[in-house]
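*Asks:* No letters, just coordinates:
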C-alpha cells in the first residue's frame, strides 16, 4: 500500500518520471508553526546531484504546501505537499522497454499489475520517498517542540569499511569489549547533524569518512555500485511508546525501515551481536535516574517488551548496492530471449549518503504515530476518578527498601 501510520497517517503519490511526487498527511496537530522552510532542509539533504558521489540528476526538490496551513500555522486538516519532477529523462530508459533490469523491480511490478512504468522505477524508485521525507519533517518539528526529541542518522559503513563496534564477546577480553560498546553509546549520545553533514559521505568521523569515500569512488569509476550500513539514534523519547504484541515499537521501526528502497537488514540495540552475549552481561541493569528509572547499559536499544524505556533508541540498517549500474549485464527480454543490458540512466554508486534523511524521516513518522496513540490513551485514562483502593503493586508503589 502507499499509506503508513495510524493516528499520524501519510499517503504518498507519484512515480519517478511523472510530473510531480508528494504526500497527504492526516493527524497533524493544529496550531503548529509550519512553512515550506521547515520542510525543505531535509528534502535538500535527500535530493540528487549533491556531489560527485551521487547521481548527477539535477533536481532541486522544492516543496510546495498545497493545503492544511494558513498564515504559517497548521489547521489540523489534511496537509498536502508536492514536489515537481524537473529533470526527468524518460528517453534514457528506451532499451529497458525490452529488458527487465537485474535485481530491479521491473519484472515484479509487471507480474503484479500487468503493466509497469516504462521509464525509471515508477513507484519502486527512490523518488517516492520525497513524500515520506516531507511528512517526516513535519513530524520532526512537532517532536522537537513538544518533547525535545532528536533524530540523527549517519553512514556507518560502505562495503566492508565499517566503524561500528567489532569483535565477538570473549570472557577473557570482557573489559576491552565493554569499553568499545561504552564508547559507541557515548558517540550516539552526542552525534549531531552538523557533524554528519560535514562531509559528502555523511559519516561523522572524518577518518572513517575518507575511507568510505574512496570505496564509493572506486565503484563509481568502475560504473558499479556498493552497499553499506547506517545507524540511527533517537534521543529524549518518552517512556511508554509502543503497543504490546504485534505493534511493538521496534516492529513498527523495522516495518518503516524495511519499506525504504534498497534496505536488506534491520537490527535494534545489540542486534545480531546480542546472540553471542551471555545474559548476565547483556541484561540492562536499572538504577534511579531523576524521577524515573534508567539503565546502566543499553543493549536493548531503548526498547523493552516493545515499549520505550526512556533510553536512547538506536538501530542499524543495511542497504544493498543500487540495482541499476552502468556495466553491461547478461539478462533476457520479457519474452525470454538472451541479451545484454547496460543502463544509460543517471544513478547513485552508493545510495547511503542521500538516504540519511529518509531514515530519519521514517523514524520520525513511527515515533510521532506512537506518541499520538499513547497521549490519547493517557488523556482518556486521566478522566477516570482516582481509586484509592487500587493495590499499590499495580502502580509500582510498594516502596520496598525505602
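*Replies:* Happy to help now that I have it. Since we're looking at a predicted model, the values are computed, not measured.
*Asks:* going forward, measure contacts between C-alpha atoms and count neighbours the same way
*Replies:* OK.
*Asks:* all helices for the stretch 251-400 of the chain, in order.
*Replies:* Listed in chain order, the helices of the stretch 251-400 of the chain (DSSP state H, counting those that start in this stretch) span 279-282, 352-381, 392-395.
*Asks:* Among these, which comes closest to residue 250?
*Replies:* Evaluated with CA to CA, these place helix 352-381 nearest to residue 250, the distance being 9.6 Å.
*Asks:* circling back: columns distance to residue 271 and mean neighbour count on top of the helices of the stretch 251-400 of the chain, output as TSV?
*Replies:* Shown next, in TSV, are the helices of the stretch 251-400 of the chain (distance: least, CA to CA, whole Å; neighbours: other CA atoms under 10 Å):
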stretch	distance to residue 271	mean neighbour count
helix 279-282	11	12
helix 352-381	17	22
helix 392-395	32	9
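*Asks:* Second structure follows, compare the two:
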C-alpha cells in the first residue's frame, strides 16, 4: 500500500484510530512560506465533533509541528504534523474483532491483511486519519489564499433536504458566508431542518448522508494536464481517498448526460479587460483536464455513516456463521458537516500540487529563454 500522494508536493499520512497518534508529512514546499497556527487551529476546529449531531468521542486534536517550520515559516524540509489520540475506548471493539460490520472495511481488510490489521475503531481505514489531512491542508490553503485562490463548500443536500445554491452573482460574499457557518448550510431554515433530521436519525439508531458542493475561485486558466494528470484526475483521486466518499463530479456532472451538446457547451464570450470567459459554467471551470479561468465547481457524495446502532445481519469471520450484529460505542449519526473541511483540505493539497507544477513549467520556459508566444524566436 502507499500512504503518499503527489507530484512535486507530496503528502504522507500515518497512524491508526486507536494508536498513540496520527498525522501527516508534507514534502516539497520551498522555504520561507508563512504558517499561521491560529488559522490551522480554526481549520481543525471545523472538523471536531460537536453537539448531539456528532460522535461523543471528543478529541482535542492539538497539532504539534515536529519539523519543517522555523520561526513561523517553512524551512524547506519535511513539515511533520502530529496529533495525539487521547479519547480512545478500545474496549468498545473487543466483541467486534471477527464480527464484520456492514458498510465498513472489515470484510475486505481481512481478505487483504489476513487478520493482522488494527481493527480498533477501523484502524487505518478510519475517518479519524483525516485529522492529519486537515492539518496539512490548512497550510496548503494558506499558501493558495496568498495567491488569491479560495475554496468554500456548503452542504448542498442532506438525505432528502436541499440547501439553496450558491449565488454566483455574489460569489465572494457567498464564500465568506459559507466559511463563517459552523454547520455549513446557506439557508438558515434548511440548516435547522437538516439538524433535526440528523437528530431524528440518531434517535432511531440510524444515520444519514448527503452531498457537498465546493467552489474554487482565483485559479488562472491552464492549470493541469490532459488525461492522467488532469485536474479532475488529481482531485478525484484525493477525494475518493477520504472515507465515506462515494461520488465525485465536476460542474453539472451526471446532469450533462441529459443534455444536447448545444446545451452542455458553455458559450465563450469576451470578459472585459482583455479577458475571455464563458457565459455559463456547466463544465465547472474545466475543459480538457485544465482550468479555463472560471470558478471550479465540484460535488462530493458522502454516504451515511456505516456505524449505526440498529441490529444488522453479519457473519463471524472465523466460523463463517451468520450472526446478529449490534454496534455500541460512540459514533456520528452524520459526518457531512465535519467532512466539509476534509474535502476542502484534500482539494487545497491537490490544487497546490498542480499550481506548483505549472509554476515550475513557466519558470523553466522563462529561464531557458523560450519565447512567450508560440512561433516566436527567443530574444
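*Replies:* All right, it came through fine. Since we're looking at a predicted model, the values are computed, not measured.
*Asks:* TM-score for this pair?
*Replies:* Taking TM-score structural alignment, normalised by the length of the second structure as the basis, the two superposed chains have a TM-score of 0.94; 373 aligned residues with a CA RMSD of 1.9 Å.
*Asks:* before we move on, the earlier item: let me have the helices of the stretch 251-400 of the first structure in CSV, adding distance to residue 100 of the first structure as columns.
*Replies:* Below are the helices of the stretch 251-400 of the first structure laid out as CSV (distance: least, CA to CA, whole Å):
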stretch, distance to residue 100 of the first structure
helix 279-282, 46
helix 352-381, 24
helix 392-395, 59
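*Asks:* Ok, which of these comes nearest residue 180 of the first structure?
*Replies:* It is, among the helices of the stretch 251-400 of the first structure and with distance given as CA to CA, helix 279-282, at 14.1 Å.
*Asks:* chain center to the closest one, what's the gap?
*Replies:* Its chain's average C-alpha position is 29 Å from that of helix 279-282 of the first structure, according to CA atoms, centre = their mean, to the nearest Å.
*Asks:* mean distance, it to its aligned residues in the second structure?
*Replies:* Helix 279-282 of the first structure, aligned to the second structure and superposed, deviates on average by 2.0 Å (mean CA distance after the TM-score superposition for the first structure).
*Asks:* same deal with stretch 360-378 of the first structure?
*Replies:* Using mean CA distance after the TM-score superposition for the first structure, the mean distance for stretch 360-378 of the first structure is 0.4 Å.
*Asks:* okay, that stretch sits on what stretch of the second structure?
*Replies:* Stretch 360-378 of the first structure corresponds to residues 344-362 in the second structure, going by TM-score structural alignment.
*Asks:* List the buried residues for stretch 283-293 of the second structure?
*Replies:* 283-287, 289-293 (16 or more other CA atoms under 10 Å).
*Asks:* Which residue numbers in the first structure does that stretch align to?
*Replies:* Taking TM-score structural alignment, stretch 283-293 of the second structure hits residues 300-310 over in the first structure.
*Asks:* which other residues reach the matching stretch?
*Replies:* Contacts with stretch 300-310 of the first structure, where a contact means CA atoms under 8 Å, 6 or more residues apart in numbering, come from 236-245, 247-251, 268-270, 284, 294, 311-315.
*Asks:* Tell me which entries of those residues lie within strands.
*Replies:* With strands taken from DSSP state E, the overlap with the contacts of stretch 300-310 of the first structure comprises 268, 294, 313-315.
*Asks:* Map residue 69 of the first structure onto the second structure.
*Replies:* Aligning on TM-score structural alignment places residue 69 of the first structure opposite residue 69 in the second structure.
*Asks:* That match touches residue 81, doesn't it?
*Replies:* No - using CA atoms under 8 Å, residue 69 of the second structure makes no contact with residue 81, being 10.3 Å away.
*Asks:* Pick out whichever of the two has more residues nearby.
*Replies:* For residue 69 of the second structure versus residue 81, the count of surrounding residues by other CA atoms under 10 Å is larger for residue 81: 23 against 20.
*Asks:* helix/strand/coil for the more buried one?
*Replies:* Taken by DSSP: H, G, I helix; E, B strand; the rest coil, the conformation at residue 81 of the second structure corresponds to strand.
*Asks:* what's the distance between the residue opposite residue 267 of the first structure in the second structure once aligned and residue 286 of the second structure?
*Replies:* Mapped onto the second structure by TM-score structural alignment, residue 267 of the first structure lines up with residue 249. Plainly put, residue 249 of the second structure is 12 Å away from residue 286 of the second structure if you go by CA to CA, to the nearest Å.
*Asks:* How about residue 68 of the second structure?
*Replies:* For residue 68 of the second structure relative to residue 286 of the second structure (CA to CA), the value is 34 Å.
*Asks:* show me the residues around the closest residue in space to the match of residue 69 of the first structure that isn't next to it in sequence that make contact.
*Replies:* Of all residues not flanking residue 69 of the second structure in the chain, residue 75 sits nearest, at 5.3 Å (CA to CA, 6 or more residues apart in numbering). Each residue near residue 75 of the second structure by CA under 8 Å, 6+ apart is listed here: 30-32, 68-69.
*Asks:* Tell me how far residue 75 of the second structure lies from residue 259 of the second structure.
*Replies:* Distance from residue 75 of the second structure to residue 259 of the second structure, by CA to CA: 51 Å.
*Asks:* Buried subset of the contacts of stretch 300-310 of the first structure as a ChimeraX selection?
*Replies:* Isolation of the buried members of the contacts of stretch 300-310 of the first structure (16+ other CA under 10 Å) is achieved in ChimeraX through the command below:
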select :236,237,238,239,240,241,242,243,248,249,250,251,268,269,270,284,294,311,312,313,314,315
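*Asks:* contacting residues for the match of residue 69 of the first structure?
*Replies:* 35, 75, 79.
*Asks:* Using CSV, lay out the residues you listed together with distance to residue 100 of the second structure.
*Replies:* Listed next are these as CSV, based on distance: CA to CA, whole Å:
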residue, distance to residue 100 of the second structure
35, 42
75, 45
79, 37
